[in-house]
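Enquirer: Based on what follows, work out the 3D shape:
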Amino acid sequence: MTTLSRPDLSDIHRGDWVDRRLPTAWRPYTRLARLDRPVGIWLTLFPCWAALVQASRGVPDLGELALFTLGALLMRSAGSTINDIADRRFDGHVERTRFRPLASGQIGVPRALVFLAVQLALAASLLFFLTPYARLAAICVLPLVFVYPFCKRFTYWPQAVLGAAFNWGMLMAWAEVAGHIPVGAVLMWCGAVAWQIGYDTVYAYVDVKDDAQLGLKSTALLFGRHGRACIGLFYLLAVAAWSIGGWMQGMSLPYAMGMLVISAHLAWQTLRIDLGRPEVNFRLFLANILTGILLTGAAFIGTM
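Expert: Sure thing, here's the model as predicted:
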């Protein structure tokens, strides 16, 4: 009789390029910054790039593109470090996170705090290249970055806080390029938050059993068996906000075609969700990289 092996849901895989190519001393810091798991970086970058394209009415200035790309990388990495510090006592009991550096004892809190200080200092240095308005917008996101890791202790909506922080670069892009943040840009940001609530809930279903045992909260636990319908609703809200926001910004007809493609992709994702199969949900979470690519592409063709 053949038994099916349980899928490995750990987000750190021993023997990967970090273990093969980097010095031992560098490995825990690379994993703290999530450089070995860049999906979150891409999910942060694509909405930011889309906003830069819309604000620039076409191809963004290369200097601004480089600045926002580096800023998204540094702040996402710093946010990941903060999250691992805050969750170090929980991560060791969760299958997906049990091998993270702090949870597994590869690195201590003092060294992680020093690393975080370096990350934040590098991110702060980028502020000197921003306009005063964009600089103020950047500072305003810091409370969200620091409060997010603790949200799962007292609210079922940590995904909403994460979505607001993750996609803040969209507002900053308008502040930097245009000198103001129009209503259409705010709607685009709201759409990105709704999108992230959707895909991060898919991700949360991977941990739902462990989170319930640890007394943590998430939208996956809140939605329960109605998860597919709720995720589909947030995907619908995302497309609606992106469509109206794009229209308010004067996007051309090809942008609407891009929204139709995104709608079809998100509908396919929703139909594929299987609440009882974490490995399927994890692959669907990864599929949102394509959603980000499509959003950026739609913004570009919408300016033509």
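
Enquirer: drop to CA atoms for contacts and neighbour counts, all remaining ones
Expert: OK.

Enquirer: What is the burial count for Arg111?
Expert: Close neighbours of Arg111, defined as other C-alpha atoms under 10 Å, add up to 12.

Enquirer: host element of it?
Expert: Following DSSP states H and E, one finds Arg111 within helix 109-125.

Enquirer: Return the set of buried residues in the longest helix anywhere in the chain.
Expert: Longest helix in the chain by number of residues, with DSSP state H as the criterion: helix 62-86. Buried residues in helix 62-86, counted by 16 or more other C-alpha atoms under 10 Å: 64-65, 68-86.

Enquirer: do the same with stretch 83-98
Expert: 83-88, 90-98.

Enquirer: Nearest to Ser252 among the residues you listed?
Expert: Ser252 lies nearest to Asn83 out of those, by C-alpha to C-alpha, at 40.0 Å.

Enquirer: ok, the closest one touching Pro149?
Expert: Yes. The pair Asn83 and Pro149 qualifies as a contact (C-alpha atoms under 8 Å) at a distance of 5.0 Å.

Enquirer: Please generate a structure for the following sequence too, so the two can be compared:
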Amino acid sequence: MSFLQKKLGLYLDLIRWSRPAGWLLLLWPTLGALWVAAGGFPGWHLLSVFVLGTILMRSAGCCINDVADREFDKHVKRTAQRPVTSGAVSVKEALGVGAVLALLSFALVLTTNRLTVALSFAALAVTLIYPYAKRWVSMPQAVLGLAFGMGIPMAFAAVQGAVPPLAWLLFLGNLCWVLAYDTEYAMVDRDDDLKIGMKTSAITLGRWDVSAVLLFYLIYIGFWALALMPYALGAIYFVAIGVALVQVAWHYTLIRQRTREGCFKAFRLNHWLGFTVFVGIAASYSLP
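Expert: Below is the predicted model of the structure:
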């Protein structure tokens, strides 16, 4: 293997290229908001901007996160071999890769409008803050939820040139979804995080973690169902909501014993829940 091939492999590992679940969790609510804002298919330009921008910014976020957490990650089983933590990629390299990806994403945003560009700065600020929130905030997953939800107001801004109250309702609902799946993720590392003094929702919630995850899921689905009800999306959307609720019940069976394997599986499967809700929205607008 050549030097360049080896470096490319390390950079792809740095941005979690082989694990697309992360950017899919960002993508589905963003696309759902894009379809609602446009009243259907938003056009190839905006679809391309938001799909590519989501992938690029999630990848940039991974670079920032790994640099910020490199000393903590050494003590966590799941993260000890990440490229920055292991020393295979230097801090300077990781920050350089992250900067290039963020600039490419910003170039895409510049093809939209001023409000969307302004919101992209807010999204970047929260992305930069999140890795350090885990040191000081008892529920850092809420900060992640702010970062992961910024695609929703940006989607409305790009289509309508404004961010209506509906966008913020969907944003709040999505925040609860992030709290649900990232608490599942935190439950995987709880033992290690307790040893190194990291703050997570799984630690803060304690024995109420499973109940809280279920509540967060129900609030998310309830917010999206009720907020979009006046838009008469039709029966197919509510069938999708029903399928999403079935998935929530399945997640309960995976996390109720709090095993690492069960909690990690539940986290990895969350993108299917988001996909289900998005399909319900897109299909409703597609039908006559």
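
Enquirer: what range in the second structure does the longest helix of the first structure sit on?
Expert: Under TM-score structural alignment, helix 62-86 of the first structure corresponds to residues 44-68 of the second structure.

Enquirer: and that stretch, how far from the chain's centre?
Expert: Distance of stretch 44-68 of the second structure from its chain centroid, counting by C-alpha atoms, centre = their mean, to the nearest Å, is 10 Å.

Enquirer: Tell me the mean distance between it and the first structure once they are aligned.
Expert: If you overlay the two and look at stretch 44-68 of the second structure, the average distance to its match in the first structure is 0.6 Å (mean C-alpha distance after the TM-score superposition for the first structure).

Enquirer: got a list of contacts for that stretch?
Expert: With C-alpha atoms under 8 Å, 6 or more residues apart in numbering as the test, stretch 44-68 of the second structure has contacts from 14-17, 22-23, 26-27, 30-31, 82, 84-85, 91, 94-95, 97-99, 101-102, 104-106, 108-109, 112, 127-128, 131-132, 151, 155, 158.

Enquirer: try 6 Å this time
Expert: 15, 23, 94, 98, 101-102, 105, 108, 131 (C-alpha atoms under 6 Å, 6 or more residues apart in numbering).

Enquirer: Same question for stretch 100-110 of the first structure.
Expert: The contact list for stretch 100-110 of the first structure (C-alpha under 6 Å, 6+ apart) reads 28, 88, 91-92.

Enquirer: The same query, at a cut-off of 10 Å, please.
Expert: Residues outside stretch 100-110 of the first structure that contact it (C-alpha atoms under 10 Å, 6 or more residues apart in numbering): 10-12, 25, 27-32, 34, 81, 84-94, 97-99, 111-112, 115-116.

Enquirer: what's it aligned against in the second structure?
Expert: The aligned range for stretch 100-110 of the first structure is 82-92, by TM-score structural alignment.

Enquirer: Mind listing what's buried along the matching stretch?
Expert: Here stretch 82-92 of the second structure shows 82-85, 89, 91 as buried, counting by 16+ other C-alpha under 10 Å.

Enquirer: That stretch: end-to-end distance?
Expert: Distance across stretch 82-92 of the second structure, first residue to last, is 15 Å (C-alpha to C-alpha, to the nearest Å).

Enquirer: and if you look at stretch 74-94 of the second structure?
Expert: One end of stretch 74-94 of the second structure to the other measures 17 Å (C-alpha to C-alpha).

Enquirer: Arg20 of the first structure: neighbour count?
Expert: Other residues close to Arg20 of the first structure by other C-alpha under 10 Å number 11.

Enquirer: check contacts around the residue mapped onto Tyr205 of the first structure from the second structure.
Expert: Mapped onto the second structure by TM-score structural alignment, Tyr205 of the first structure lines up with Met187. Contact analysis of Met187 of the second structure by C-alpha under 10 Å, 6+ apart lists 181, 193, 200-203, 206, 209-210, 255, 258-260, 262-264, 267.

Enquirer: nearest residue to the counterpart of Leu284 of the first structure in the second structure other than its sequence neighbours?
Expert: Aligned against the second structure by TM-score structural alignment, Leu284 of the first structure finds its counterpart in Ala266. Once flanking residues are discounted, Ala266 of the second structure sits nearest to His251: 5.6 Å by C-alpha to C-alpha, 6 or more residues apart in numbering.

Enquirer: Same question for Asp69 of the second structure.
Expert: Per C-alpha to C-alpha, 6+ apart, closest to Asp69 of the second structure is Pro131, 7.1 Å.

Enquirer: Could you pull up the contacting residues of that neighbour?
Expert: 61-62, 64-69, 140, 143-144.

Enquirer: do the same with Gly250 of the first structure
Expert: Counting by C-alpha under 10 Å, 6+ apart, Gly250 of the first structure has contacts 54, 57, 184, 244, 302-303.

Enquirer: In three-state terms, how would it be classified?
Expert: Recorded secondary structure, Gly250 of the first structure: coil (DSSP: H, G, I helix; E, B strand; the rest coil).

Enquirer: And for Ser18 of the second structure?
Expert: With three-state DSSP as the criterion, Ser18 of the second structure reads coil.

Enquirer: State the number of residues packed around the aligned residue in the first structure for it.
Expert: Aligned by TM-score structural alignment, Ser18 of the second structure pairs with Asp36 of the first structure. For Asp36 of the first structure, the count of nearby residues is 16 (other C-alpha under 10 Å).

Enquirer: how near is Asp36 of the first structure to Pro28 of the first structure?
Expert: 10 Å.

Enquirer: Between the two, which contacts overlap?
Expert: Val18.

Enquirer: Distance of Ala186 of the second structure relative to Leu144 of the second structure?
Expert: Applying C-alpha to C-alpha to Ala186 of the second structure and Leu144 of the second structure gives a distance of 12 Å.

Enquirer: what's the answer for Met154 of the second structure, then?
Expert: 16 Å.

Enquirer: One more: Arg268 of the second structure?
Expert: 17 Å.

Enquirer: the more surrounded of those two?
Expert: Leu144 (21 against 17).

Enquirer: pretty sure the more buried one is in contact with Tyr130, am I right?
Expert: Yes. Between Leu144 of the second structure and Tyr130 there is a contact at 6.0 Å, judged by C-alpha atoms under 10 Å.

Enquirer: And the buried residues of stretch 82-92 of the second structure, which is closest to Cys176 of the second structure?
Expert: Arg82 (28.3 Å).

Enquirer: hmm, back to that, can you tell me what the residue nearest to Ala266 of the second structure aligns to in the first structure?
Expert: Mapped onto the first structure by TM-score structural alignment, His251 of the second structure lines up with Gln269.

Enquirer: wait, what's in contact with that match?
Expert: 199, 202, 228, 231-232, 235, 263, 281, 283-285, 287-288.

Enquirer: Mind giving me the ChimeraX select for those, buried ones only?
Expert: The buried residues among these can be selected in ChimeraX (16+ other C-alpha under 10 Å) with this line:
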select :199,202,228,231,232,235,263,281,284,285,287,288
